[in-house]
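**Q** Have a look at this prediction, sequence included:
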Amino acid sequence: MAETTTPDVEPHEGEPHALAIGAKLNWLRAGVLGANDGIVSTAGIVIGVAAATTSRAAILTAGAAGLAAGAMSMAAGEYVSVSTQRDTERALLAKERRELREMPEEELAELAAIYEGKGLSPQLAHEVAQQLTHHDALGAHAEAELGIDPNDLTNPWHAAWASMISFTCGALLPLLAMLLTPVTARVPVTALAVVAALALTGWTSAGLGGAPRRPAVVRNVLGGVVAMLVTYVVGRAVGTQL
């Protein structure tokens, strides 16, 4: 019988893996959420104010206040949210360390059972569990049981800064479009700029995340259009009363 040989093939690098892309997805989520929120919320504010008054000072004041408040709110919200997630991860890792210290045999059997459940034979699963435990017990158990990389926990500051910066960049677009456009064209020009920006963020986020682009673009644009219509109607109603 011919001897079976293993081909000399290198693992390809094009396939993302869960633990390897955790930080990327965290930044992407915070950045896209911040940019979309900045675009939509600021567009709603300036379009609502523009529907009530033609005063450039009033539009600038409202838009700048909304930008500052929104950026700080996004940063604080992301920091608190991701800090809570990191605290939970740390608590789970501390529990795993304690179990590895107090009941190593039971933890080894648990790890072997996980790999056996994934399709390995009992003997091979036990051997794999032994080797991984010998190499890095906490890392092996954290990945297999919890889906956590102990050396790459989520960073709340990264999420906070990403949200604040992306919100500010997104908010500047409708604010500048409204302020730099003649009075008679302010609202339609701003609305078109917002639709284009939301289409771009939806397209980009879907591409970076490997998701279908069309649904992301449609969701972004529809949400922004509805928000602008509602605030425009409210602005017109309030402006008429005043």
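**A** The structure has been received and is ready for your questions.

**Q** Going by C-alpha atoms from here, please, whenever you check contacts or count neighbours.
**A** OK.

**Q** From the contact counts, what lies against the longest helix seen in the chain?
**A** Among the elements of type helix in the chain, defined by DSSP state H, the one spanning the most residues is helix 56-102. Contact here means 3 or more CA pairs under 8 Å, 6 or more residues apart in numbering; DSSP states H and E; on that basis helix 56-102 packs against helix 22-52, helix 122-141, helix 156-180.

**Q** Which among those is found nearest to V82?
**A** helix 156-180 (4.9 Å; CA to CA).

**Q** can you pull the buried residues of the closest one?
**A** Across helix 156-180, burial judged by 16 or more other CA atoms under 10 Å covers 156-175, 177-179.

**Q** how far is the very next helix or strand once past the longest helix of the chain from where the chain is centred?
**A** Counting by DSSP states H and E, the next helix or strand C-terminal to helix 56-102 is helix 104-117. Shown here is helix 104-117, whose average C-alpha point lies 33 Å from the average C-alpha point of the whole chain (CA atoms, centre = their mean, to the nearest Å).

**Q** residues of helix 104-117 that come out buried?
**A** E107, L108, E110, L111, A112, A113, I114, Y115, E116.

**Q** same thing with stretch 226-242?
**A** So, applying 16+ other CA under 10 Å, buried residues of stretch 226-242: A227, M228, T231, Y232, V234, G235, R236.

**Q** Against that first model, consider the following:
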Amino acid sequence: MVRLDGGGRIVAVNRFLAELLQYSGAELRGRLLSDLGSAPWASESALAMVRLGVYEHLRRRELMLMSRDGLCFSFEFHEVGKVSGDRLIECLFQQLEPLPRRLPESEPPPTGSGVQRIVSPPRFLQIVQRALDRTREHRRPLSLMRIHIDRVGDPGLPEPAWTPLVLRGFAKACAQRLRQSDIVCRFDGTRFAVLLIDVATSGALCAAERLRTAVARDASPAAMGYARRIGLSIGVVSTRTGRISCAALLSRAQAKCDEAREQGGNRVVA
């Protein structure tokens, strides 16, 4: 299925795998379900499990594939020949990363004291995993926010006309209210995540509240002359031991974010 050269680069990938990125999410889901049993790579030794879902289901030993319309699919490998699963996925990530983005990224925030960029989901997952490894080794705190922009719609103004304004406002708020070391990721249109390294729960809650207040004040359509207001639902989780998987950390933060939305939105839950 996969052959590596002496330097660890992939020199041969199954054609079926290479073709997946050409499909939309719905097409890809149907193709995977219909071809799973007959695909050359669908052997017990090469493929342990296929997950169809979004980024919060990803784990360190899974391969992420993103369809052209932004839907994610992950594949967990246990072993391929003598290549360990971790090594295989590391190599695959390195070569998938330069592909054109299937998820649009908002404009980079202004340079200054705040965050320098909004990274792609694959890059974010790599950073989170390294941060968890560091936390396990040095017992330094780590916190993660999952963020949803609430009430993004205005009957009096088509969404495409003002959504970029809201996203730019959100990016500006991140630049002003977060540290340069904080990592921001845009998962899709209105869902974001922020990794705060060396920040415990109390500090993460303060940062989340600062960000929520700034967005509600400066990035709402109301601040741009429209009646509609927006807010942020933010879920916060922290760890001091790092004894949690990347997927579990993201999933718990998302659960807190969902809880914030169920409580009416525009609030922080930890």
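**A** Thanks, I have the structure now. What you see is a predicted model, and the numbers here were worked out from it, not measured in a lab.

**Q** Any idea what the TM-score comes out to?
**A** Here the TM-score of the superposed chains, computed with TM-score structural alignment, normalised by the length of the first structure as the reference length, equals 0.23; 95 aligned residues with a CA RMSD of 6.4 Å.

**Q** quick revisit: now tabulate the buried residues of helix 104-117 of the first structure in a markdown table and tack on distance to A206 of the first structure.
**A** Below are those laid out as a markdown table (distance: CA to CA, whole Å):
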| residue | distance to A206 of the first structure |
| --- | --- |
| E107 | 39 |
| L108 | 40 |
| E110 | 37 |
| L111 | 35 |
| A112 | 37 |
| A113 | 36 |
| I114 | 33 |
| Y115 | 33 |
| E116 | 35 |
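
**Q** Identify the farthest-apart pair in these.
**A** Across those, the two members that end up farthest from each other (CA to CA) are E107 and E116, 14.1 Å apart.

**Q** Mind putting the buried residues of stretch 226-242 of the first structure into a markdown table with secondary structure and distance to H134 of the first structure?
**A** Output for these, formatted as a markdown table (DSSP: H, G, I helix; E, B strand; the rest coil; distance: CA to CA, whole Å):
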| residue | secondary structure | distance to H134 of the first structure |
| --- | --- | --- |
| A227 | helix | 56 |
| M228 | helix | 59 |
| T231 | helix | 61 |
| Y232 | helix | 64 |
| V234 | helix | 65 |
| G235 | helix | 66 |
| R236 | helix | 69 |
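
**Q** now, among those, which is nearest to A58 of the first structure?
**A** Comparing every one of these with A58 of the first structure (CA to CA), the shortest separation belongs to G235, at 12.7 Å.

**Q** now that closest one, nearest residue through space, not along the chain?
**A** The spatial neighbour of G235 of the first structure that comes closest, neighbours along the chain excluded (CA to CA, 6 or more residues apart in numbering), is G48 at 4.3 Å.

**Q** and that neighbour, how many residues sit next to it?
**A** Around G48 of the first structure sit 27 other residues, with neighbours defined as other CA atoms under 10 Å.

**Q** Can you tell me how far it is from A91 of the first structure?
**A** Relative to A91 of the first structure, G48 of the first structure is positioned 46 Å away (criterion: CA to CA, to the nearest Å).

**Q** again, but for M178 of the first structure
**A** Note on M178 of the first structure: its distance to A91 of the first structure, by CA to CA, is 48 Å.

**Q** do the same with A171 of the first structure
**A** As for A171 of the first structure, its distance to A91 of the first structure is 37 Å (criterion: CA to CA).

**Q** Show me what stretch 221-241 of the first structure is in contact with.
**A** For stretch 221-241 of the first structure, the surrounding residues in contact (CA atoms under 8 Å, 6 or more residues apart in numbering) are 40-41, 43-45, 47-53, 191, 194-195, 198-199.

**Q** Helix or strand: which one has S202 of the second structure?
**A** Taking DSSP H and E as the criterion, S202 of the second structure maps to helix 201-218.

**Q** no, scratch that, I was asking about A175 of the second structure
**A** In this assignment (DSSP H and E), A175 of the second structure forms part of helix 159-177.

**Q** Counting by contacts, list what the very next helix or strand once past that helix packs against.
**A** Per DSSP H and E, helix 159-177 of the second structure leads on to strand 183-188 as the next helix or strand towards the C-terminus. For strand 183-188 of the second structure, the packing partners by 3+ CA pairs under 8 Å, 6+ apart come out as strand 118-119, helix 121-138, strand 191-197.

**Q** orientation of the last one relative to strand 183-188 in degrees?
**A** Same thing as strand 191-197 of the second structure. Using axes from the mean of the first three to the mean of the last three CA atoms, to 10 degrees, the direction of strand 191-197 of the second structure lies 160 degrees away from that of strand 183-188.

**Q** For F93 of the second structure, see how far away V128 of the second structure is.
**A** 14 Å.

**Q** my bad, should have said A175 of the second structure
**A** Noted for A175 of the second structure: a distance of 28 Å to F93 of the second structure, by CA to CA.
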